[in-house]
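J.: Sequence plus predicted model, see below.
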Amino acid sequence: MAVNVETLEKLERKMTLTLPVNVIQSEVDTRLKRLARTVKMDGFRPGKVPLSVVAQRYGYSVQYEVMNDKVGEAFAQAANEAKLRVAGQPRITEKEGAPEGELSFDAVFEVFPDVKIGDLTEAEIERVTAEVDDSAIDRTIEILRKQRRTFAQRAQGDPAQDGDRVTVDFEGKIDGEAFQGGKADDFQFLVGEGQMLKEFEEAVRGMKTGESKTFPLAFPADYHGKDVAGKQADFMVTVKKIEAAHMPEVNDQLVKSLGIAEGGVEALRADIRKNLEREVKFRLQARNKQAVMDALVAKSDLDLPKASVQSEVERMVESARADLKQRGIKDADKAPIPGELFQAQAERRVRLGLVVAELVRSNELQAKPEQIKAHIEELSASYEKPAEVVRWYYGDNRRLAEVEAVVIENNVTEFVLSKAKVNDKSISFDELMGQQAAA
């Protein structure tokens, strides 16, 4: 087999493969004979079908299979001998004018690029830190109390206040016409918790049991109900019941109801702190990892294999369709989602994948078994039965691979931060968690 490789442009290469016809024919004959021993055809006993009849029926498909296999083998062997790292599948076409007794093919393909990473000591990266303070623990306890609150009916004549649970009848009309979803009886909601649109809450706040009120309500332009989005409605609401919330005291009884048998309130606060610190650690890792990846993109120089980018685009389109299907969108698997929407994101992912792989290879940043084990144990610690969660991870190679990828990224993050010019910045717990600070 003679092999010739030429560069077309950037990462694109062309390889010419030459195969003897007799090698192809010999393999075709072998497969047809094997097929003749098992094939079933009308008028013949099994295993007694003449080879000429088998060849007539199956010859073309067998020859096609053999050509594919032999050319594929020849390509893989030639790429291996030339030490080429092939990206994606080659486009193979048969050439005309080959010498007698031979078949020639052109294989056009891409190779993975040489990755050049700039001087990481010149990279400037902002690394954020955050602490779990007492106010974060206090707010978590308030959430736990709210989840266990009870309600008791207010005295007749008491107005509805924030935190109360109200039961109402309402009906809305747009230009005098009722609309779907605009009417309900015995509807309950909590005042002041954002469950209803602002105008609705403001109308009910201060009303008393038995009172009715008519008020205007402007639906936002991005309201989920498309038929009423951006329109003005008139609502009539009648308050039928007002119930005041009772929050449980922070005492041993509450602590025990949360599954903490001993240690009282201090044990509860310690448990909450431990869980919040675990969450803070993961969020800091994610945020600082993003800063490192941005720096790597800026410091790397490489051509991207079009085949890899296209594969990533296709994967992201399929993921988008799966997301639509999960949301119950009809015919989501046929949704016309243009790949261009994901082009830039796909290019970034491919670029980062190649850069990270190069850093891992050249600096031995692979995930060690003990790192994977420690990460899984940390992920499992917040569950009621951690040992079962650990077994769940180790019971599936795909789940293990996902953990391994995270650990590798963490190793790369720590490596880059150890080299770069790092500016440390302390941020609040609320900012890290994406919450607004309590007033």
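T.: Perfect, thanks for sending it.

J.: C-alpha from now on. contacts and neighbour counts both.
T.: Fine.

J.: What are the boundaries of the strands in this protein?
T.: 3-9, 12-20, 86-95, 102-111, 116-117, 124-129, 150-153, 165-174, 177-190, 212-218, 232-246, 300-301, 421-426 (DSSP state E).

J.: could those go into TSV alongside mean neighbour count?
T.: Below are those laid out as TSV (neighbours: other CA atoms under 10 Å):
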stretch	mean neighbour count
strand 3-9	12
strand 12-20	19
strand 86-95	15
strand 102-111	20
strand 116-117	14
strand 124-129	18
strand 150-153	13
strand 165-174	20
strand 177-190	14
strand 212-218	16
strand 232-246	20
strand 300-301	17
strand 421-426	12
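
J.: Residue 282: which of those is closest?
T.: Closest approach to residue 282 among these is made by strand 124-129 (11.5 Å; CA to CA).

J.: Which secondary structure elements does the longest helix anywhere in the chain sit against?
T.: Using DSSP state H, we find that the single longest helix of the chain is helix 264-299. The contact analysis (3 or more CA pairs under 8 Å, 6 or more residues apart in numbering; DSSP states H and E) places helix 264-299 against strand 124-129, helix 134-147, helix 252-257, helix 343-363, helix 397-419, helix 429-433.

J.: ok, back up a step: of the strands of the chain, give the one that comes closest to residue 433.
T.: strand 124-129 (12.1 Å).

J.: and the angle from that closest one to helix 397-419?
T.: Angle, strand 124-129 to helix 397-419, by axes from the mean of the first three to the mean of the last three CA atoms, to 10 degrees: 110 degrees.

J.: Residues in contact with strand 124-129: which ones?
T.: 284, 287-288, 291-292, 295, 417, 420-427 (CA atoms under 8 Å, 6 or more residues apart in numbering).

J.: wait, which of those residues is closest to residue 17?
T.: residue 295 (42.2 Å).

J.: surely the closest one meets residue 123?
T.: Yes. Contact criterion CA atoms under 8 Å: residue 295 and residue 123 qualify, at 6.5 Å.

J.: adding another structure so you can compare the two:
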Amino acid sequence: MQTVETLNEGLKRAYRLTIPAKDISARVDAELKSVAPQVRMPGFRPGKVPANLVRKMHGPALEQQALESAVQEGVQKLLAEQNLRPAMTPSVALEEAGQGKDAIVTVEVETLPDVPAASIEGLKLERLTVPVSDDMLDEAAQRLAQGQKSFDPAPAAHKAAMGDLVVMDFEGKVDGEPFEGGKGEGMSIELGSGRLIPGFEDQLVGVKANDEKQVKVTFPQEYPVAYLKGRDAVFEVVVNEVQTARDVKADDSFAQSMGLEGIAQLRDLLKNQVEQELNGLTRTHMKRQLLDQLAAAHDFPVPQSMVDAEFDQIWRQLEHEASHEEDPAAARAEMESERGDYRAIAERRVRLGLLLSEIGQKNGVEVNQQEMNALVMQAAQQYRPEDRQRFVEYIRSEPMAAAQLRAPLYEDKVVDFLFGKAEIGDREVTRDALQEAIESEEGHVHGPGCGHDHHDHDHGAKPVLSDAAGGVEGPKKDAAKKPAAKADAVEAPAEKPTKKVAAKKADASEKADAPAKKPAAKKAPAKKA
């Protein structure tokens, strides 16, 4: 094989490979010898079909197979010989090929950068802690009680308000025509729950029992039924009944209804839950400070293909959010005006992902087999019982999927290692002050190249950091398919996100992705509904 480098700019490389025709022919001959004994043809004994007839029957397919294997082997040999570490799957194109001809292949690849030695000395962090108060426990107990609330029929003249339950019949039409799944009877919906498509519940405020109401809505662009996406619809609603929520108090009786001795035992159980939640917020704030300092102290080129992939992920989430805003057009216009800011966030995330991966490798951070087994078993619980073993086998056979599963724990371990290196000062604050520190840009430690803007806030984004060099994000699992619209056509396709959620997810201060995305060869089993 002849190799000629045609491009060498920054992290981008391009090559022209020439695979001799004789090499491809030799592969075809070897395959013919392999398959000939299994060929069956009328008039010939098994294994005695003449070679020329075997070639006539199977030659084209074998030549294609030989060409593909030669190209694949040639690309792998190129990567090894040139000591290339691809950031993303190389782009391979066949320029010229044919029977008796040399195969000419072009290969374009963007490589991972040589990450400079990380500067991890002199890190200074502030740990904001919040003591658990009686008021917090009272609030948590009352929230739990509200979640168990029941409803009583309201007086006939009562007008439905947010928090009330409306029992209704409905029939929807698009362009004046009924559509499948657009009709339902006796459906109960708590106003303000966000279960229905945007705008539906708001228009039921003020209705009374036996009222008839015309509700006009627009199906979201991400609605799972293709022919309804973005379509305007009119629903004729008949209100059967309005119910009001019964007051539920967090007292001994409520606790005993849950099988506990009394409210004191419930508060003890809730205290541990509240402590875990507050500790999570404390860690989020510390992690943000840590990654801000790392971003400020390290600047190196990153593969634009990685940045493009990360930006596309951010942008898709932003578009999803915009479709749920009161004025989707205005939300999209705002997005476009800040496109450069979001791209800077994507670049920062890629850089931090590569940096954390390098720090972990250089300092022996790893996820051991016992921890990995626990992760696999935990993830398998998301699937139907009959699919769990297939999921386990899928993870074992697909390194990219295993890397994605391992990534969050690996990132946490790298962060914990860096916490151990940092000088940490403690300060007790209120919960509101801690929340404000997380949400406010003034709560960040800024520096050159941070890539921050006023949207970078996220304390819930999942990290996707691999401990492989130039980490990878593995394949996404297929979601359980939702059936075509039936009586739930008015149901929202997803919970309505809070404003700027996608931008929050874009914050590398909390999510330090190493986002090289490579497709897996197999699909994971569909998650249970």
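T.: Cool, the structure landed. No experiment lies behind these values; they were computed from the predicted model shown.

J.: Ok, which of the strands of the first structure comes nearest residue 399 of the first structure?
T.: Of these, nearest to residue 399 of the first structure by CA to CA is strand 86-95, at 24.9 Å.

J.: The closest one - contacts with which helices or strands?
T.: So strand 86-95 of the first structure, by 3+ CA pairs under 8 Å, 6+ apart, packs with strand 102-111, helix 306-326.

J.: Kindly state which of those is positioned closest to residue 7 of the first structure.
T.: strand 102-111 (9.6 Å).

J.: average offset between the closest one and the second structure?
T.: Its aligned residues in the second structure lie a mean 4.5 Å from strand 102-111 of the first structure after superposition (mean CA distance after the TM-score superposition for the first structure).

J.: Serialize the strands of the first structure to JSON lines and add fields for distance to residue 52 of the first structure.
T.: Listed next are the strands of the first structure as JSON lines, based on distance: least, CA to CA, whole Å:
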{"stretch": "strand 3-9", "distance to residue 52 of the first structure": "35"}
{"stretch": "strand 12-20", "distance to residue 52 of the first structure": "23"}
{"stretch": "strand 86-95", "distance to residue 52 of the first structure": "27"}
{"stretch": "strand 102-111", "distance to residue 52 of the first structure": "24"}
{"stretch": "strand 116-117", "distance to residue 52 of the first structure": "59"}
{"stretch": "strand 124-129", "distance to residue 52 of the first structure": "72"}
{"stretch": "strand 150-153", "distance to residue 52 of the first structure": "86"}
{"stretch": "strand 165-174", "distance to residue 52 of the first structure": "80"}
{"stretch": "strand 177-190", "distance to residue 52 of the first structure": "72"}
{"stretch": "strand 212-218", "distance to residue 52 of the first structure": "81"}
{"stretch": "strand 232-246", "distance to residue 52 of the first structure": "81"}
{"stretch": "strand 300-301", "distance to residue 52 of the first structure": "59"}
{"stretch": "strand 421-426", "distance to residue 52 of the first structure": "75"}
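
J.: Nearest to residue 322 of the first structure, out of these?
T.: So among those, strand 86-95 is nearest, using CA to CA, at 23.9 Å.

J.: Can you give me the end-to-end span of stretch 330-343 of the second structure?
T.: 20 Å (CA to CA, to the nearest Å).

J.: gap between that stretch and the chain center?
T.: The chain centroid and the centroid of stretch 330-343 of the second structure are separated by 21 Å under CA atoms, centre = their mean, to the nearest Å.

J.: List the buried residues in it.
T.: Neighbour-count burial for stretch 330-343 of the second structure, counted by 16 or more other CA atoms under 10 Å, picks out 331-332, 335, 341-343.

J.: Closest to residue 33 of the second structure out of those?
T.: Distances from residue 33 of the second structure to those, taken by CA to CA, are shortest for residue 343, at 54.5 Å.

J.: State whether that closest one and residue 311 are indeed in contact, as I suppose.
T.: Yes. Assessed by CA under 8 Å, residue 343 of the second structure is found in contact with residue 311 at 5.8 Å.

J.: ok, back up a step: from the buried residues of stretch 330-343 of the second structure, which is closest to residue 498 of the second structure?
T.: Relative to residue 498 of the second structure, the closest of those is residue 331; by CA to CA it sits at 12.9 Å.

J.: List the residues that contact the nearest residue to the closest one once chain neighbours are set aside.
T.: Residue nearest to residue 331 of the second structure in three dimensions, not counting chain neighbours: residue 322, with 5.2 Å by CA to CA, 6 or more residues apart in numbering. Residues near residue 322 of the second structure by CA under 8 Å, 6+ apart: 328-329, 331-332.

J.: go on, residue 49 of the second structure?
T.: Applying CA under 8 Å, 6+ apart, the residues near residue 49 of the second structure are 36, 39-41.

J.: mind running it again at 7 Å?
T.: By CA atoms under 7 Å, 6 or more residues apart in numbering, the contact list for residue 49 of the second structure reads 39, 41.

J.: Report how many residues lie close to residue 38 of the second structure.
T.: Counted by other CA atoms under 10 Å, the residues lying close to residue 38 of the second structure total 12.

J.: typo on my end, residue 141 of the first structure
T.: 16.

J.: For residue 292 of the first structure, see how far away it is.
T.: In terms of CA to CA, residue 141 of the first structure sits 35 Å off from residue 292 of the first structure.
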